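[1] Sequence and predicted structure below; questions after.
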Amino acid sequence: MATYGIVAASSLFFCSKAVFVKLAFRYQMDAVTVLALRMAMALPFFLIGGWLDARKNPRPISRKDWGMLALLGFFGWYLSSVVNFMGLEHVSVGLERMILYTYPSIVILGSVLFFKKPLRFVVVAAMAVSYVGIIIGYQAEAATSSSETLYGALLVFASAVSYAVFVMLSGQVVSRIGPIRFTSCVVGFSAIFVLIHFCLTHPPSLLINLSPGAYGCGIALAIAGTVIPSYLFGIGLKRAGSQAFAIIGMVGPLGTVFLGWFILGEALNLTQILGLLLTLAGGLAVSLLKDKPVSEATMRPEKAKVMRDASQS
């Protein structure tokens, strides 16, 4: 039971990020400012974790891996987060979670296109169910909100694509340098990208002249929405395994929809719930089926997935 609690807590904390972002917007901060505040406050914790891991397991990092870490920091924590936060300015947290939950299907398509991996019909069917759910959820929200819903949905989908690129490229790097140092380095690079972006588009002094409420949202976003779930994720995945993690992790998106309704007052109707359930069912099926071999001839050992869901950015 303790393991299941850790997994559920990890998913809920990760998904709570969207709620904290929405709350931060109420303090007249835009997406880039909120993201800069998040990274500035979360970075020290990850750097300490990376430093402790490097002392415990000293392993040199090659120039090639440093380059990959910078690239992964750009796609996985910078670009994905920027467009995700921008999308949250226009869509509900429920629709945002729904769209982000399609990233496993994007990973599958990328693996087929770029790595020539086989694609089974049952996986295609699961992907179709997931996207039908998004269409239903989008139509339900677009009918009750502004015309900006489409723009926000496209931004969130771009976030899912960027994160899928991160997932496809991260596996071998994680196995070489370890998950803790990997996360610390990726977050470090992404923080540099975020802060450069912020300084180019905003007065740098803005970050030290925010209201107490804005800083409170930033602390909650950094600690509860970033640091805690990142470490719980690794513990939970190691104890529960990837399949159990995928199933129990569904509590996160469902909890986010409830928090959006309870805390933010976002509208919720049966059509949106139906769309969410279809998307979650399709995404879960893809997650459970994507690593199963097509035949004995194509069997490969399952790769470690410790950092694949770290994020979202």
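    Now that the structure is in, tell me what you want to look at.
[2] When you work out contacts or count neighbours from here on, use the C-alpha atoms and nothing else.
    OK.
[3] Longest helix of this protein, counting residues only.
    Longest helix in the chain, counting residues (DSSP state H): helix 149-177.
[4] how many neighbours does residue 153 have?
    Other residues within reach of residue 153, judged by other Cα atoms under 10 Å, total 25.
[5] So it sits against residue 94, correct?
    No. Taking Cα atoms under 8 Å as the definition, residue 153 is not a contact partner of residue 94, at 11.2 Å.
[6] circling back to that earlier point, counting contacts, what elements does the longest helix of the chain pack onto?
    The contact analysis (3 or more Cα pairs under 8 Å, 6 or more residues apart in numbering; DSSP states H and E) places helix 149-177 against helix 63-72, helix 80-88, helix 93-100, helix 103-115, helix 121-142.
[7] ok now stretch 134-151, how far from the chain's centre?
    Offset of stretch 134-151 from its chain centre (Cα atoms, centre = their mean, to the nearest Å): 21 Å.
[8] And it, what's buried?
    134-141, 149-150 (16 or more other Cα atoms under 10 Å).
[9] Now do it: everything it contacts.
    The contact list for stretch 134-151 (Cα atoms under 8 Å, 6 or more residues apart in numbering) reads 87, 90-91, 95, 98-99, 153, 271-276, 278-279.
[10] Please repeat the previous calculation with a cut-off of 7 Å.
    Stretch 134-151 is contacted by residues 90-91, 95, 98-99, 271-272, 275-276, 279 when judged by Cα atoms under 7 Å, 6 or more residues apart in numbering.
[11] do the same with stretch 259-279
    Here stretch 259-279 has contacts from 19, 92-94, 98, 129-131, 133-134, 136-137, 140, using Cα under 7 Å, 6+ apart.
[12] now swap in stretch 120-130 and tell me
    102, 105, 278-283, 285-286, 289-290.
[13] Out of these, which end up buried?
    Buried residues within the contacts of stretch 120-130, defined by neighbour count using 16+ other Cα under 10 Å: 102, 105, 278-283, 285-286, 290.
[14] So which of the residues you listed sit within helices?
    Among the buried ones among the contacts of stretch 120-130, the members found in helices (DSSP H) are 105, 278-283, 285-286.
[15] Can I get those residues in JSON lines including distance to residue 38?
    JSON lines is the format used below for these (distance: Cα to Cα, whole Å):
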{"residue": "105", "distance to residue 38": "28"}
{"residue": "278", "distance to residue 38": "32"}
{"residue": "279", "distance to residue 38": "28"}
{"residue": "280", "distance to residue 38": "27"}
{"residue": "281", "distance to residue 38": "31"}
{"residue": "282", "distance to residue 38": "31"}
{"residue": "283", "distance to residue 38": "28"}
{"residue": "285", "distance to residue 38": "32"}
{"residue": "286", "distance to residue 38": "31"}
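[16] here comes the other one, which I'd like you to weigh against the first:
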Amino acid sequence: MQSPIRHTSGLMLAAGGATLFSLKGIAMKLAFAQGANVEQMMALRMGISLPFFLWIGWRASKRRETKPTPRLIVTAAALGILSYYVCTWLDFTGLKYISAQLERLILFLYPTIVALFAWIAFGDKITWRHAVALLLSYSGVTLLALNEFSAAGPDAMLGAGIVFATAVLFAFYVTASKPVIAKLGSPLFISIAMSAAAVPILIHSFAISAFETTPLSPAILANGVFLAIPCTVLPALMIAEAIARIGPGLMSATGGVGPAATALAAALILNEPFGPPQAMALVLTVTGVMLLSKPVVQTRQIPRP
């Protein structure tokens, strides 16, 4: 029987990991205010975090009894490029036009899209619980989106559309990566995925830097470190350990902490408004997605874009 201390520590790790992941948008908003561009922050995030993930992958490979097949490695690399390059670039680009709160709520919809993919591709049933979850979660996002559209107009619509495209692509990544993660294990998969994504990220960053010269100020560098370590490496390790201690089911149940933490940090740090529309949107979206926590529990072990 699991000890109460281990159970409690697992819940704390899960909540902490979800909270740290959710602060990515805050770090990016601060970086934008300091003059950084998307490509610069992606390069900093990858360059600083990659050595940690390579070490994680090296340890994982040493523990394997058999080497992964080349096809499996290529598949993991392709999925990594999709998630950590394409999805990240789209997410960070969309974040320039919308609030950190709306960005987090839209991305938080990805389990509902996974459920739709499973229905289309595998014939999984859509139950009343799914229907209610979809209604609640999309009503919440729509409420907050309309509130921002009325204030920011077309720019907010563009940003929301880009981030929603990110959520769709990430849902595809989650669906396609599940059998690959099962064969490789989460640590080795993340290491391969991150390493593969580093190549196009750095090429893209260097190409942009030839046309846009943004000095690497101490403030931008500090945000890059914050984005890479507390918002990427630490939560990935914390969530992996949380799954080991309490299992993926309880880990998934803590996911609603993320949008709430983003809303609080956005209000306190970025001075984003948080009133009745934001509160209602948060409650509706988190409630809806949590209704779908069981079908997507196995996807919480991998970091978001």
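    Done, it's in. In this text, all values refer to a predicted model and were calculated from it rather than measured experimentally.
[17] coming back round to it: as CSV, the contacts of stretch 120-130 of the first structure with distance to residue 232 of the first structure would be great.
    As requested, the contacts of stretch 120-130 of the first structure are exported to CSV (distance: Cα to Cα, whole Å):
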residue, distance to residue 232 of the first structure
102, 22
105, 24
278, 27
279, 25
280, 22
281, 24
282, 25
283, 22
285, 23
286, 23
289, 24
290, 24
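[18] Tell me the one of those nearest residue 41 of the first structure?
    For the contacts of stretch 120-130 of the first structure, the residue nearest residue 41 of the first structure by Cα to Cα is residue 102; the value is 28.8 Å.
[19] Just tell me what the closest one corresponds to in the second structure.
    Residue 102 of the first structure maps onto residue 109 in the second structure when the alignment is built from TM-score structural alignment.
[20] so the longest helix of the first structure aligns onto which residues of the second structure?
    Aligning helix 149-177 of the first structure against the second structure (TM-score structural alignment) gives residues 156-184.
[21] what number of residues lie near residue 267 of the first structure?
    By other Cα under 10 Å, 15 other residues sit near residue 267 of the first structure.
[22] That one and residue 188 of the first structure: what is the separation?
    Separation of residue 267 of the first structure from residue 188 of the first structure (Cα to Cα, to the nearest Å): 37 Å.
[23] Please report the distance of residue 36 of the first structure from residue 264 of the first structure.
    From residue 36 of the first structure across to residue 264 of the first structure, the span is 22 Å (Cα to Cα).
[24] Let me fix that, I meant to ask about residue 94 of the first structure.
    Distance from residue 94 of the first structure to residue 264 of the first structure, counting by Cα to Cα: 11 Å.
[25] Look at those two and report which has more neighbours.
    Higher neighbour count among residue 94 of the first structure and residue 264: residue 94, with 29 against 15, using other Cα under 10 Å.
[26] surely the more buried one meets residue 257?
    Yes. Under the criterion of Cα atoms under 7 Å, residue 94 of the first structure makes contact with residue 257 at 4.8 Å.
[27] Now which residue in the first structure aligns to residue 137 of the second structure?
    Aligned by TM-score structural alignment, residue 137 of the second structure pairs with residue 130 of the first structure.
[28] same thing with residue 45 of the second structure?
    Mapped onto the first structure by TM-score structural alignment, residue 45 of the second structure lines up with residue 38.
[29] ok, back up a step: counting neighbours, which bits of the match of helix 149-177 of the first structure end up buried?
    Neighbour counts over stretch 156-184 of the second structure (16+ other Cα under 10 Å) mark 156-160, 162-175, 177, 180-181, 184 as buried.
[30] quick revisit: from residue 129 of the second structure, how far out is the match of residue 102 of the first structure?
    15 Å.
[31] what's the answer for residue 22 of the second structure, then?
    26 Å.
[32] The two: which has the busier surroundings?
    Ranked by neighbour count (other Cα under 10 Å), residue 22 of the second structure and residue 129 place residue 22 first, with 28 against 12.
[33] which SS class is the residue in the first structure that that one lines up against?
    Aligning on TM-score structural alignment places residue 22 of the second structure opposite residue 15 in the first structure. With DSSP: H, G, I helix; E, B strand; the rest coil as the basis, residue 15 of the first structure sits in helix.
[34] In contact with residue 15 of the first structure, which residues?
    252-253, 256.
[35] any idea which of the residues you listed is the one closest to residue 304 of the first structure?
    Among the contacts of residue 15 of the first structure, residue 252 lies closest to residue 304 of the first structure (Cα to Cα), at 21.5 Å.
[36] What's the closest one aligned with over in the second structure?
    Under the alignment (TM-score structural alignment), residue 252 of the first structure maps onto residue 258 of the second structure.
[37] Next one: the closest residue to residue 137 of the second structure other than its chain neighbours from residue 258 of the second structure, what distance?
    With sequence-adjacent residues excluded and distances taken as Cα to Cα, 6 or more residues apart in numbering, residue 137 of the second structure is closest to residue 285, at 3.7 Å. To residue 258 of the second structure, residue 285 of the second structure is 12 Å away according to Cα to Cα.
[38] Show me which pair in the contacts of stretch 259-279 of the first structure is furthest apart.
    The span of these, defined through Cα to Cα, is set by 19 and 129 at 26.1 Å.
[39] any idea how far residue 57 of the second structure is from residue 182 of the second structure?
    Look at residue 182 of the second structure and residue 57 of the second structure: by Cα to Cα, they are 15 Å apart.
[40] meant to ask about residue 100 of the second structure, not that
    As judged by Cα to Cα, residue 100 of the second structure and residue 57 of the second structure stand 31 Å apart.
[41] Between those two, which is the more surrounded one?
    It is residue 100, of residue 100 of the second structure and residue 57, that has more neighbours when counted by other Cα under 10 Å, with 26 against 22.
[42] And that one, what's its match in the first structure?
    Checking TM-score structural alignment: residue 100 of the second structure goes with residue 93.
[43] surely its match meets residue 17?
    No. Contact criterion Cα under 7 Å: residue 93 of the first structure and residue 17 do not qualify, at 9.4 Å.
[44] post-alignment, the longest helix of the first structure versus the second structure, mean distance?
    Compared with the second structure after the fit, helix 149-177 of the first structure shows a mean deviation of 0.8 Å (mean Cα distance after the TM-score superposition for the first structure).
[45] which is the next helix or strand following that helix?
    Following helix 149-177 of the first structure in sequence order, the next helix or strand is helix 179-201 (DSSP states H and E).
[46] pretty sure residue 163 of the second structure is touching residue 94, no?
    Yes. Using Cα under 7 Å, residue 163 of the second structure makes contact with residue 94 at a distance of 5.4 Å.
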